[in-house]
Structure formats: structure tokens, C-alpha cells
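1. give me coordinates for this.
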Amino acid sequence: MSHPPGLDLGQLRSHLDRERPGLVGGPLSGRLIEGGRSNLTYEISDGTSKWVVRRPPLGHVLATAHDMKREHRVIAGLHPTAVPVPEPLLLCEDEKVLGAPFYVMEFVEGTPYRTAAELAPLGAERTRAAVLGLVDTLVDLHAVDPAEVGLGDFGRPEGFLDRQLRRWGKQLDASRNRELAGIDALQSALGRSLPASPAPTIVHGDYRLDNVLIRQDETDGVDRIQAILDWEMSTLGDPLTDLGLLVMYSARLELPDSPISTTASAAGHPAPAELVERYAARSGRDVSAVSWYTAFAWFKLAVILEGIHYRYTLGQTVGAGFDRIGELVPVFIEHGLTTLKDPKNSQNSQNSQNSSEG
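-> Sure thing, here's the model as predicted:
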């Protein structure tokens, strides 16, 4: 029996037989699903049925950053709602089984679209529908009453934006080893103009096209979101942080061979302004401060990328593309500053180009 790193299939099978007798019918096989940024995701199968296992990365230190119980709790709360999430089947906090806590959930068929090239076979019309569906599903998530699904204490929404800005500022300080023009100005400008948050909701924290599974319905041909994945950054907080991140990921970076996945250049992809308008119309929320949330998303991603670059300079990362991460950071900083200075232009500059391709 071949075991993927971090997944002892024999131990897992014994545990499943004890806790969910009859679930597994044959010998287990498993493979690591590539693409996750942090926690490890595996597909397992008994030859007839398939499931998914999630566990922290190998050799993880900060348990709070890879909280399997927390991930399991949020999808368990959301599963009975209109929000599409995989059905959670089992949570194991006993580290003797796999060496770390883990949970098992149903396997959901669908595709996470990570690049414009992957979207190209869908064509402009289907791409447009898929991205607009991403907005509609986000509205559904933000419409869930946390208390009604047992998540009323899932986070601390008071002072959420201030804490988020300080948190990512500390992350930046922890990986400073070069001058980054404009990053301190961006952080200070964000701090001076904190918007008043709307009523708190469940926040995904990393909401984008490649964190959902999309599948075309065989009867009507419509591409629908089958499941939202990767809830490791979820909490209770300001819903517009999810919108700002989605707007940021919908901007065109125009960087050839960028190691950062982007789908915004795909034919039919709606412009950021249209996504904001659709969210506002369907949610009823005031989105007049969306430029702040989008600039914050640029800042947050600049910090994350600088952390990756810092680890690369120390020889702590391996793989293709890491050598080019560092050159992207100034681009993200500049986008953040531009968004704060001229928010209307930053959202609308792509309208004509996107619509002409659609």
C-alpha cells in the first residue's frame, strides 16, 4: 500500500471502521490534491466511493493557523443552508491516528478554475455566468445568520478591520529584509481611513474562483458552484473584506508568465465594477467604501507575497515560480495606492476591454 506523505491509509482505514462502520467498502488508496496553499488535501477511495481528507501541513507549528476543528465546524454549520459546502463526515482530534488532527468530508465533483487558459474552453458566455455565480454565492454566504447555524461565537467582529490591518502589518514586519517603496504609506493610508463595518457575517477570508468547484449541469447546461473550499481563514467579521478580495482578483495584472494565478483576462470575465454592482443589488449593502476593502486586499496579498519571497531568499521554499514572486510585490503595492487615490478609475478601467471580449 502506497501512502501519500502525511496520510497513513492503514491507520485511517482502522479509524474510519471504528467511527463510521460500513462507510468504506474496500482497500483504501489516496493521493495528495495539488494546489492548496497551506493545509493538505487528499482524495481517498475504496474503489467505489471517494472522500476528501484535510490535515495541517507536515511539521506545522502553529496549531491556531491550521485548526481542523474550526474548518470542520464552519462547513458543518453551513451544510444545511443554501451555501454549497461538502458534507462533513468525521472530525478526528486524536493526533495518534495521522500525526495531526484531521477531518473527512464528501468528495464533490467540479473544477477549480485557476487561470484564464483553463477558463478559455468554456467560452465567454459560460465564463461570465460562472463568475457572476461566484458573486451570487458570496451573497448567499453573507446572508446566513451565524447564530442560527451555531456560529454565533465563531469570531470577534468588534474592531475587525483594525485588527486585520495590524495583523498583516506584523506579518510584514516579520519578513522585512529589503526596502519596499510605498508599503508603509499604503498601510498608513488604510489606517487613517478605516470604514465603518456593516453588520458582521460569516467571512470566508480567501474567496476567489479557484477556491470553489464549478460543474456544468447536464440538463440545462448552466455552470454552477458545487462547493466552496478552503475555509481555513474563515471567521465572523466584515463581509466587504470578501468582496474587496474578489474585486482584487478580478483586476488585470498584465504580467506575462506571472506565478500568481489570475482569471481576469479570460474572455467574458466581468469587470470589477460589475461584480460590485451585482453584490450591492443582491445583498442590499452599502458598497461605497469598496475601494478601501480592495486596497486592503492588495496590501494583504503584497504582505503574503513578500513573506514567500523572504522565505525564498532564505532557501526555505522550493518549486517553480518562487524566484519571480519578489518582483510582484511592488506591483501589488502600487495597485493598492492607486485604488485608494482613484477608486473609480481602478474599478472601471477594464469595463470597455472586458465587455468587448465578452
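
2. all contacts plus neighbour counts: C-alpha atoms, from now on.
-> OK.

3. for the closest residue to Ser250 other than its chain neighbours, helix, strand, or coil?
-> The spatial neighbour of Ser250 that comes closest, neighbours along the chain excluded (CA to CA, 6 or more residues apart in numbering), is Ala264 at 5.0 Å. Under DSSP: H, G, I helix; E, B strand; the rest coil, the three-state class of Ala264 is coil.

4. let's compare: structure for the following, please.
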Amino acid sequence: MTTWTFDEPTREALCAFLEARGIAPGAMVIAPIGDGHSNLTFRIDIEGRAVVLRRPPPPPLPPGSNDVLREAGFLAAVGGAGLPVPEVLATGETGAVFDVPFYVMGMIDGVVLTETRKAPLDEAAAAPAMAEALVAAMAQLHAIDWTRTTLAAKARPEAFNLRHFRIFRRMVDDGAGGVLPPYARIAAWLEANVPEPSGATIIHNDLRLGNVMWAPQAPARIAAILDWELATVGDPLLDLAYLVCSAPREGATHTPVQDLSAALIAPGTPEPAALVARYFALSGRAPADIAWYQVMVLFKLATLYRYSRLAGHDPYFVEEHEDRFLAEAAFYCRD
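-> Model prediction:
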């Protein structure tokens, strides 16, 4: 977990910021939410009302990552189109309270699951329902007409797959125009097989079990989709591949993101191929091979974990994680 805490001057500045925007005056009780491996999230209780604050961890940060104001923009856009997400209450630029930007959103009652199931979704039958709900939410997200939202002005879906690959290839450049040895074979395969985008939709880019809040009563129902920091407008098959790559398979070796979705392991939970088929049925999109997108997702995760490991803020990130992602990526590479 990234270690960062509120000092007294920061607490006072935040209290003044919230009061000035009519959110909640009074004494605050602040507690971290989640593991803090990416953006930092805090619950703030103020005289009977709870809100949530999101801010980046201390720098250095991966290029283009942790843009919380951009994240807030996606929340506002998809929330306005009916997707279940928290309401954005306020945004703050660098210097407004912290030395980084941040935003404040409404608190939603629910439960977040990762490695294990817990009440009210502790029954084994809940896992298949959660998997189905994740696929249905993705199809709903991809059906939003992004051209009619505030995202249209800045979206660049053209040549998305090639640009996306090049962003993460640069992160493992060897300094001489090549790629670091553990990444070289997979990078070469990706570059040689870049597909034309299958279309352009809003994609979450991190839609997995641990980034969803479930309603506080059975049956399984998504109360909110969280963590939109990687969202963009791009190829929906990349989003689908991420969801599939984060789904653990019973009896198989798991990547770190699959470890964080182990609560989905139960009798009756659809296999990855069934999740893919269900997505195409719900979305109405033509079925397609997603192998390139799966390799891209795993390559990207390896590079991001490497960057975070080298930044040294969080002991969670270790070299073994990168190796596991790259081994899984090699499995999907097809000549």
C-alpha cells in the first residue's frame, strides 16, 4: 500500500474546500479505502454525511496515468447516460488543497469483493451471477453514444490499437531503440499483428471484480462501477479482453489481477470463452478473435507493474508479478 497521510494543515484546507462548495461543513473523520495500489481513495465522514475523495499517490507516476480530473469527467459522462457510478460532487486543481489534483464523489452503500465472497454474496451461486453482471455492465457501457457526451471534444479513437501499443512499448524501451529482453518477443508479436480497431466506444480499461461495488443485499446487482482512471474512447475488444484476462480459472496458475478476482471461482461460473460469447450476444457486435487484445492487456499490465515497482512507493509490486503477466501473454501469442 502507498503510504500517505493527511497532516493538520491539509485537513484544514480540505475542510474549507468542502464547506465552500456546500458539500459538508464540520469536523471530519478520514479513513483510507482499499489497498491504495493506484490512486488513493478516502472516505470522509462529516456530521452524518459520507463522501469519497480520490487523489493520485505521490509522484513519480507512469506517463499519462493517475489523471483524476479526467477520471471525474468520465464518471460524469457515463453517469449521465445511466451507468451506475458515483456522483461527482466537486473537483480540485493542483494547489486547491494538495500538491496534486483531486475530486470528491458521493458515497454509495455496498460491498467490494476480491479474493473471497462475503455477505450478502457469500453463497457459491453468487459468483456466476456476478460474472454475468460484469459482462452485462460492459455491454451497457459500450452502448453509450460517446459522441453525444462531453468526451467527444477530446476523444481520439483513430488508430487506437497501434497508439495504445506504442505507449506501453516505450515504457520498456532498452535505451537503444529496442525493447528490454523479457518484453521483446511479446512486443514484436504485438507490433506485427496490430488489428484495425473493431469500433470506438467508451472503455473502462480496468473493469474487473475489485473495481465494482455490489448492492448490499442479494441477488448480485452492481451498485457502482469504480476506478475510471484508465478510461478512454477506444476499441471495445480491449475492454473485453481485460475482463476476460482478470477472470480466474479454477486449478490454473493466476496472474495478480486474477488473484484479485478469486471470489469468482465457484461451480457454474462461466469460463472465459463463455464470457466472450455472452458479451457478443448482449452487445450485438460480431464475434471476433480477441487473442491480440489479451496479449496487449497482459503486456500493458506487466509494464505498469514494472513502472510501479521501480518507483518504489509500494511493496506490493514485485518482479514476480511482471513475470506472471508475461508468461500468460506468451500463451496467447499465435504465429
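
5. TM-score for this pair?
-> TM-score of the superposed chains, computed with TM-score structural alignment, normalised by the length of the second structure, equals 0.86; 326 aligned residues with a CA RMSD of 2.9 Å.

6. run a quick neighbour tally on the residue nearest to Ser250 of the first structure.
-> If you count neighbours by other CA atoms under 10 Å, Ala264 of the first structure ends up with 25.

7. give the contact list for it.
-> For Ala264 of the first structure, the contacting residues are 116, 249-252, 270, taking CA atoms under 8 Å, 6 or more residues apart in numbering as the criterion.

8. quick check, nearest of those to Phe322 of the first structure?
-> Taking CA to CA as the measure, Tyr249 is the one of the contacts of Ala264 of the first structure closest to Phe322 of the first structure, at 19.4 Å.

9. so the closest one touches Arg208, yeah?
-> Yes - shown here, Tyr249 of the first structure and Arg208 form a contact pair, counting by CA atoms under 8 Å, at 7.0 Å.

10. quick one: the residue nearest in space to the middle of the second structure from Gly48 of the second structure, how far?
-> Note on the second structure: the residue nearest the mean C-alpha position is Asp206, at 2.7 Å, using CA atoms, centre = their mean. In this structure, Asp206 of the second structure and Gly48 of the second structure are 32 Å apart, going by CA to CA, to the nearest Å.

11. how about Pro120 of the second structure?
-> The span separating Pro120 of the second structure from Gly48 of the second structure equals 25 Å under the rule CA to CA.

12. next: Pro63 of the second structure.
-> 39 Å.

13. would you mind measuring from the residue nearest to the centre of the second structure to Leu89 of the second structure?
-> Relative to Leu89 of the second structure, and taking CA to CA, Asp206 of the second structure is found at 23 Å.

14. follow-up on the earlier one: who has more neighbours out of Pro63 and Gly48 of the second structure?
-> Taking Pro63 of the second structure and Gly48 together and counting by other CA under 10 Å, Pro63 has the greater number of neighbours (12 against 6).

15. which SS class is that one?
-> Following three-state DSSP, Pro63 of the second structure is assigned to coil.

16. and Thr303 of the second structure, by the same measure?
-> When the structure is reduced to helix, strand and coil (three-state DSSP), Thr303 of the second structure reads as helix.

17. follow-up on the earlier one: list the contacts of the residue nearest to the centre of the second structure.
-> Residues in contact with Asp206 of the second structure, defined by CA under 8 Å, 6+ apart, are 227-228, 230-231, 239, 242-243.

18. out of those, which are buried?
-> Listed as buried from those are 227-228, 230-231, 239, 242-243; burial here means 16 or more other CA atoms under 10 Å.

19. can I get those in TSV with secondary structure?
-> Putting those into TSV (three-state DSSP) gives the following:
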residue	secondary structure
Asp227	coil
Trp228	coil
Leu230	coil
Ala231	coil
Asp239	helix
Tyr242	helix
Leu243	helix
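
20. and which of the residues you listed is nearest Val135 of the second structure?
-> Where those are concerned, and distances follow CA to CA, Val135 of the second structure has its nearest neighbour in Leu243, at 8.0 Å.

21. what residue of the first structure matches up with that closest one?
-> In the first structure, the position corresponding to Leu243 of the second structure is occupied by Leu246, as judged by TM-score structural alignment.
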